[in-house]
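Peer 1: The sequence and its predicted three-dimensional model are supplied below.
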Amino acid sequence: MSYQNHGKQKSLKRRFLLILGATTFAFILALGLMIAFWDRMPLNLSKVQRYIFGSLVILYAILRFSRLFKKDTDEE
């Protein structure tokens, strides 16, 4: 098993941002799923509009999650 950071430990800032980003991803993903599939949520949208809006929110969560692992240029 090879580690990319070669024994270097992540900084406290980097670890905090990773945890914060993962938490944000979980909340945005849950919000997207609630919008798309929770019928009792008080939104004045048709079912198709709810699915579209919920899927856009889920795509945004995936985009944020993928940006969590983007390497900073100042940390190289």
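Peer 2: Now that the structure is in, tell me what you want to look at. Just so you know, these numbers come straight off a predicted model, no measurement behind them.

Peer 1: can we go C-alpha only for contacts and neighbour counts from here?
Peer 2: Noted.

Peer 1: Determine the longest helix present in the chain.
Peer 2: Residue-count comparison of every helix in the chain, with assignments taken from DSSP state H, identifies helix 12-37 as the longest.

Peer 1: Please identify the buried residues of that helix?
Peer 2: Neighbour counts over helix 12-37 (16 or more other CA atoms under 10 Å) mark Gly21, Ala22, Phe25, Ile28, Leu29, Ala30, Leu31, Gly32, Leu33, Ile35, Ala36 as buried.

Peer 1: Alongside the first one, take a look at this:
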Amino acid sequence: MSSDFINKQKSLKRRFLLILGAITFICFLGLGLMVIFTDLVLPDDGGYTKPLFGGLIIIYSVLRFSRLLKKDDDDK
């Protein structure tokens, strides 16, 4: 193995946090989609609050995941 490959490997902590961040992203994305398309999380009030709240959850999940990847790139 080359020394470049060994130096580029992530620590066990970094890999765990990346996996945990990906799981969190998937869970928040699923929650946002559930809020928008089903009545399991919030009752339907006939207005625009469900799509707005679900969209905010999805945007939060994307921003959180992008910050995780950006932080990971800064470590190099």
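Peer 2: All right, it came through fine. Note that the coordinates shown come from a computational prediction; the quantities given were computed from them, not determined experimentally.

Peer 1: would you list the buried residues of helix 12-37 of structure 1 in a markdown table and tack on distance to Val48 of structure 1?
Peer 2: Supplementary listing: the buried residues of helix 12-37 of structure 1 in a markdown table, determined by distance: CA to CA, whole Å:
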| residue | distance to Val48 of structure 1 |
| --- | --- |
| Gly21 | 30 |
| Ala22 | 29 |
| Phe25 | 24 |
| Ile28 | 20 |
| Leu29 | 19 |
| Ala30 | 19 |
| Leu31 | 17 |
| Gly32 | 14 |
| Leu33 | 14 |
| Ile35 | 11 |
| Ala36 | 9 |
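
Peer 1: show me the residues around Ile26 of structure 2 that make contact.
Peer 2: By CA atoms under 8 Å, 6 or more residues apart in numbering, the contact list for Ile26 of structure 2 is empty.
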